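>>> Everything below, folded, please.
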Amino acid sequence: MNDIARPKAILFDLDDTLWPIGPVIAEAERALHAWLAEHAPKVAQTFTIEELRARRMALLAEKPEHHLDLIGLRRAGLEAAFQHVGEDLARLDEAIKLFAAARNTVELYHDVLPGLQRLAEKVTLGSISNGNADLEVIGLAHHFKVSLAASRFGKAKPDPEIFLAACEALGVAPHETVYVGDDLRLDVEGAQKAGLKAVWMNRTGSTAHLEAGIVPDAICRDVGELIAWLEQQLAD
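Got it, this is the predicted structure:
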């Protein structure tokens, strides 16, 4: 590998790459429904968590532009539910604020903090996410020179524009950049099509890449394995 191809920057996905998101969203939805039962009871009495989710997915199918802003989608779904049962829309902001706070109460995978600290000694770090994690609230913002969110950028993975914009903001070329994420299509295939190297963060040992026909540049179970792979790339 020649010098120009050696990685100079690593961009990370967030949800399910640096922390598990499923349990967080489930708890946030339970907290929101409990809040609705107290403050907007007609909504909670009319719709279960699952029914609110189904209505939200139907709204997304009707207006796919909502995939750029999942909090905006949740707000639109709740607004429709409030209107349907005649609840006071003035309480909507408080409901969304409560959900957002719960959504950012994440528990990092054990390897993440020490791994980010070690990686920062070797390359520049950034992040790209289609989700709505608030890195300032979570306490990780200072680890990343650049953090792009689809809801603010206006394009979502796997669109190459969001990968290329992050590279430009970091001052590195796409071929000098590695993207690390858990989603084969959005993260691995998306990054590779934009000219980046792509590492699949496969914490479960899945073989889904074989069925999908996607070939990551590397497959790592944790950030420790990512560091080992990066060190090999830098040494070659």
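>>> hey, let's count contacts and neighbours off CA atoms from now on
Fine.
>>> how about the strands in this structure?
9-12, 124-129, 146-149, 177-181, 197-201, 218-220 (DSSP state E).
>>> which of those sits most buried?
strand 177-181 (a mean of 28; mean count of other C-alpha atoms under 10 Å).
>>> how many neighbours does R103 have?
R103 sits with 21 neighbouring residues when counted by other C-alpha atoms under 10 Å.
>>> Apologies, that question was intended for E136.
For E136, using other C-alpha under 10 Å, the count is 10.
>>> this one as well, want them side by side:
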Amino acid sequence: MNQLPIKALLFDLDDTLWPIVPVIVRAETILHDWLRRHAPAVAQDHSIETMRARRLEILAAEPRYKVDLVGLRHAGLTEAFHASGADPVHVDGAMAIFNTARNAVTPYDDVLPSLLRLGGRVALGTISNGSADLDTIGLAGHFRISIAAHQFGTAKPDAAIFHAACSALEVDPAETVYVGDDPLLDVVGAQQAGLRAVWMNRFSRTLPDHVRPDASCVSLLELEHWLEHRIILAPAPIAR
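Okay, here's the model as predicted:
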């Protein structure tokens, strides 16, 4: 069956365009140091590990937070402040400290050069279940649209979030490729929504047997090669 030319690329963010685990570890450490100074009772009563465990409990009890990780962290902090008898007026300050550190990411070396090249040929966008702020990070200008689950109201692998991105770019799902690191959220989710899916495997992981991406790449350079030699790229729409 002939496939339509690709008119758009949509990207996951965390662990696709930058590594996220060291960023979160650092952000949580910075937050806990801030708590020691501004809410010492909270820092004394709640370690990074216990607050992380409590967030998982809250998530299990309130699945709505699956599409709102920012809200989940805020809820966990609010509960910790109340439990320690600390003034919850400082919760928003704590969130600001965490969010600043969470957005202090370093894109992989291939990201900026590839986005510059690809952006001249196809429409680029992002879909993320996370809370990264592309304006703060400095990458927003490379993408025509960016959809975050906590703002949209549903998360990957829900087909609605993929279809919303395609609609915003005025492309058909069959003309779109989604690039991400998660086999189920990104690969299966995109394919079930009618997109093609490229698995970004920067960490030498193994795919589940039932997951069949349209391609697997270890870098955006490999992605460019796959696009150039396997797919005929259509000219990017002219911005009006």
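>>> Throw the strands of the first structure into TSV and include distance to G77 of the first structure, thanks.
Below are the strands of the first structure laid out as TSV (distance: least, C-alpha to C-alpha, whole Å):
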stretch	distance to G77 of the first structure
strand 9-12	29
strand 124-129	22
strand 146-149	21
strand 177-181	28
strand 197-201	32
strand 218-220	37
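>>> Now do the contacts for the counterpart of R73 of the second structure in the first structure.
Correspondence of R73 of the second structure to the first structure, assessed by TM-score structural alignment: R74. Contacts for R74 of the first structure (C-alpha atoms under 8 Å, 6 or more residues apart in numbering) come out as R56.
>>> now R74 of the first structure: how far from A95 of the first structure?
Counting by C-alpha to C-alpha, to the nearest Å, the gap from R74 of the first structure to A95 of the first structure is 10 Å.
>>> how about the longest helix along the second structure: buried residues?
Across the second structure, the longest stretch assigned as helix under DSSP state H is helix 21-38. Under the neighbour-count criterion of 16 or more other C-alpha atoms under 10 Å, helix 21-38 of the second structure has V23, I24, A27, E28, T29, I30, L31, H32, W34, L35, H38 buried.
>>> now the end-to-end length of stretch 119-134 of the first structure.
21 Å.
>>> Centre of the chain to it, how far?
Stretch 119-134 of the first structure has its C-alpha centroid displaced from the chain centroid by 10 Å (C-alpha atoms, centre = their mean, to the nearest Å).
>>> how about the helices in the second structure?
For the second structure, the helices defined by DSSP H occupy 21-38, 40-45, 48-61, 69-83, 91-102, 111-119, 134-137, 149-152, 159-169, 189-192, 220-230.
>>> and the third one, which residues are buried?
It refers to helix 48-61 of the second structure. The neighbour-count check on helix 48-61 of the second structure (16+ other C-alpha under 10 Å) flags M51, R54, R55, I58, L59 as buried.
>>> mean deviation of it from the first structure?
On superposition with the first structure, the mean distance recorded for helix 48-61 of the second structure (mean C-alpha distance after the TM-score superposition for the first structure) is 0.5 Å.
>>> what range in the first structure does that helix sit on?
Against the first structure, helix 48-61 of the second structure falls on residues 49-62 (TM-score structural alignment).
>>> contact partners of the matching stretch?
When contacts are defined by C-alpha under 8 Å, 6+ apart, stretch 49-62 of the first structure is touched by residues E29, R30, H33, H66, H67, L73, R74, G77, L78, A81.
>>> Test my guess that the last one contacts K42.
No. With contact defined as C-alpha atoms under 8 Å, A81 of the first structure and K42 do not form a contacting pair (9.3 Å).
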